[in-house]
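Novice: Structure for this input, please:
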Amino acid sequence: MTNAAESRKRGPRGPYVSGREARRTILDAARAVFAEHGFRGGVLRDVADRAGVSAGNIIHHFLSKEGLLVALLEERDLGNSMKLGATSGGFVAGLRDMVNRNAADRGMVHLFTTLSAEATASDHPAHTFFRNRYDEVRRTATEGVETARAQGTLPPGPPAAQVAAGLLAVMDGLQTQWLLDPSFDMVAAFEAHLTAIGATLP
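Specialist: Coordinates of the predicted model:
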């Protein structure tokens, strides 16, 4: 007879697994719908149809359309993708790694670009999220520029905060060009920008 310890060793079963898988399916569907239509243009029925569930099932898991958006934004790719100094190679290497990772995930880049543009409206549910995110990203990137200058991988020049803001603008702009034209090589274009500003590349 199976005891409780053996059951725990096997991992969760039954409704718990089904519920977790349903949330994952709904989030994947919402990611696609919001990327295509934006938050305001995408409706729960579209998400439900794509996920193969009812709109009521979405409400059950996320309480509201806004709750679904918040859960999506808290996903790793959007919430934690800008840890610029996290690589052992330093700030410049971290930037290059991020651009390469983004080039391998067109769906997430599409979602980010769509939602961040839409969220410039002050009444958008994601406005505060993106404003706070850019505040944090600029702060982290500014520290990264300062560290890279001290290490010699970026040359001295204008204030670090301005250089950081420019790097972020270049990355976002290249992503938009790449979304419009998949043949555009945003990785090569970003490498060229780093070279143009005097970054030391391995």
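Novice: Please count neighbours and contacts with C-alpha atoms only from this point.
Specialist: OK.
Novice: which helices and strands sit right next to the helix or strand hosting residue 142?
Specialist: Secondary structure from DSSP states H and E places residue 142 in helix 127-151. Judged by 3 or more CA pairs under 8 Å, 6 or more residues apart in numbering; DSSP states H and E, helix 127-151 is in contact with helix 91-103, helix 160-180.
Novice: which residues are in contact with stretch 55-67?
Specialist: Stretch 55-67 is contacted by residues 23, 26, 44-45, 47-48, 68, 71, 125 when judged by CA atoms under 8 Å, 6 or more residues apart in numbering.
Novice: how far is that stretch from where the chain is centred?
Specialist: 22 Å (CA atoms, centre = their mean, to the nearest Å).
Novice: how far does stretch 31-40 sit from the chain's center?
Specialist: 14 Å.
Novice: for the chain, which helix is longest?
Specialist: When the chain is parsed with DSSP state H, its longest helix is helix 15-41.
Novice: one step back: go through the helix holding residue 142 and flag the buried ones.
Specialist: Buried residues in helix 127-151, counting neighbours by 16 or more other CA atoms under 10 Å, are found at 127, 129-130, 133, 137-138, 140-149.
Novice: could I get the contacts of stretch 55-67 as TSV with distance to residue 161?
Specialist: Shown next, in TSV, are those (distance: CA to CA, whole Å):
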residue	distance to residue 161
23	39
26	39
44	40
45	43
47	40
48	43
68	34
71	31
125	28
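Novice: let's see this one next to it:
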Amino acid sequence: MATRGAYAKGVIKREEILDAALAVVAEHGYRKASVREIADAAGLSPAGLLHYFGTKEELFVAILRARDERDARVYADAAADPVTALLDVMRHNASVPGLVQLYAQLAAEAGDPEHPAHAYFRERTATVEGASVAGIVAAQAEGTVRSDLDPAWIIRAVHALADGLQSAWMLDPSVDMAADIEQFVALLRP
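Specialist: You can find the predicted model right below:
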């Protein structure tokens, strides 16, 4: 019985840490968010923080997973339409530059199969693209998306465009990521 209580407390504490970490990284960015700063925000020592995550890299992967879970909850109503959901997320991303920096940095590093973020990005890509293909197939059946285009290609192209726009936006915050995606989506209409 004590193990269950300790486990439940650990899960709750981990969630508290991730909430604090999301706020710190969103505000200060990937490079300025130290383990010490995140630990302070969570009311822990750096060693206490890493007890829950192992390494700084694993903490940052957990932050991205928590961000994805939060976005899935917040934008659940739009999820039936992958384009609307993506546009909503891209508009939100403009308000959390630190999380965009974290995503872009770890995405680049995740090309190394040994990096702790490698599995996360492979899983995330498969999940996002897999879930979105059905929406494109439905839109093609309704006649709102060109039927001569491969649905998987459309999703890969939009995913790559979104990631590239986030990099461009980090260099020039005047880039309207959502507007650029809307322009691309307009090219997909019959």
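Novice: where does the TM-score land?
Specialist: Aligned and superposed, the two chains score 0.73 in TM-score terms (TM-score structural alignment, normalised by the length of the second structure); 176 aligned residues with a CA RMSD of 3.4 Å.
Novice: Where does the residue positioned nearest the centre of the second structure sit, in terms of helix or strand?
Specialist: In the second structure, the centroid-proximal residue (CA atoms, centre = their mean) is residue 68; its distance is 4.7 Å. Using DSSP H and E, the element containing residue 68 of the second structure is helix 56-74.
Novice: Let me see the residues that make contact with the next helix or strand after the longest helix of the first structure.
Specialist: Next helix or strand after helix 15-41 of the first structure toward the C-terminus (DSSP H and E): helix 44-51. Residues from elsewhere that reach helix 44-51 of the first structure (CA under 8 Å, 6+ apart): 25-26, 28-30, 33, 54-55, 58, 65.
Novice: Can you tell me which of those residues lies closest to residue 6 of the first structure?
Specialist: Comparing the contacts of helix 44-51 of the first structure against residue 6 of the first structure with CA to CA picks out residue 25 as the nearest, at 28.6 Å.
Novice: Next up, the contacts around the corresponding residue of the second structure for that closest one.
Specialist: Under the alignment (TM-score structural alignment), residue 25 of the first structure maps onto residue 20 of the second structure. Residue 20 of the second structure is in contact with 38, 41-42, counting by CA under 8 Å, 6+ apart.
Novice: aligned partner of residue 107 of the first structure in the second structure?
Specialist: Counting by TM-score structural alignment, residue 107 of the first structure corresponds to residue 98 in the second structure.
Novice: Who are the contact partners of that match?
Specialist: Taking CA under 8 Å, 6+ apart, we find residue 98 of the second structure in contact with 25-30.
Novice: okay, and the helix holding residue 142 of the first structure goes to which residues in the second structure?
Specialist: Using TM-score structural alignment, helix 127-151 of the first structure corresponds to residues 118-142 of the second structure.
Novice: Average offset of the matching stretch relative to the first structure?
Specialist: For stretch 118-142 of the second structure, the mean distance to aligned residues of the first structure following superposition is 1.2 Å (mean CA distance after the TM-score superposition for the first structure).
Novice: for that stretch, the distance to its chain's centre please.
Specialist: Computed by CA atoms, centre = their mean, the chain-centroid distance of stretch 118-142 of the second structure equals 14 Å.
Novice: ok, residues contacting it?
Specialist: Under CA under 8 Å, 6+ apart, the answer for stretch 118-142 of the second structure is 61, 65, 80-82, 107, 109-113, 145-147, 151-152, 154-156, 159.
Novice: Per the alignment, name the residue of the second structure opposite residue 72 of the first structure.
Specialist: Here residue 72 of the first structure is matched to residue 63 in the second structure, going by TM-score structural alignment.
Novice: Its match and residue 22 touch, don't they?
Specialist: Yes: contact status for residue 63 of the second structure versus residue 22: in contact at 6.2 Å, counting by CA atoms under 8 Å.
Novice: Identify the residues contacting the aligned partner of residue 107 of the second structure in the first structure.
Specialist: In the first structure, residue 107 of the second structure lines up with residue 116, judged by TM-score structural alignment. Residues near residue 116 of the first structure by CA under 8 Å, 6+ apart: 126, 130.
Novice: Can you say which helix or strand has residue 116 of the first structure in it?
Specialist: helix 106-118.
Novice: circling back to that earlier point, using neighbour counts, pick out the buried residues of the helix holding residue 68 of the second structure.
Specialist: Here helix 56-74 of the second structure shows 58-67 as buried, counting by 16+ other CA under 10 Å.
Novice: For the nearest residue to residue 126 of the first structure once chain neighbours are set aside, grab the count of nearby residues.
Specialist: Nearest non-adjacent residue to residue 126 of the first structure, counting by CA to CA, 6 or more residues apart in numbering: residue 119, 5.6 Å away. If you count neighbours by other CA atoms under 10 Å, residue 119 of the first structure ends up with 20.
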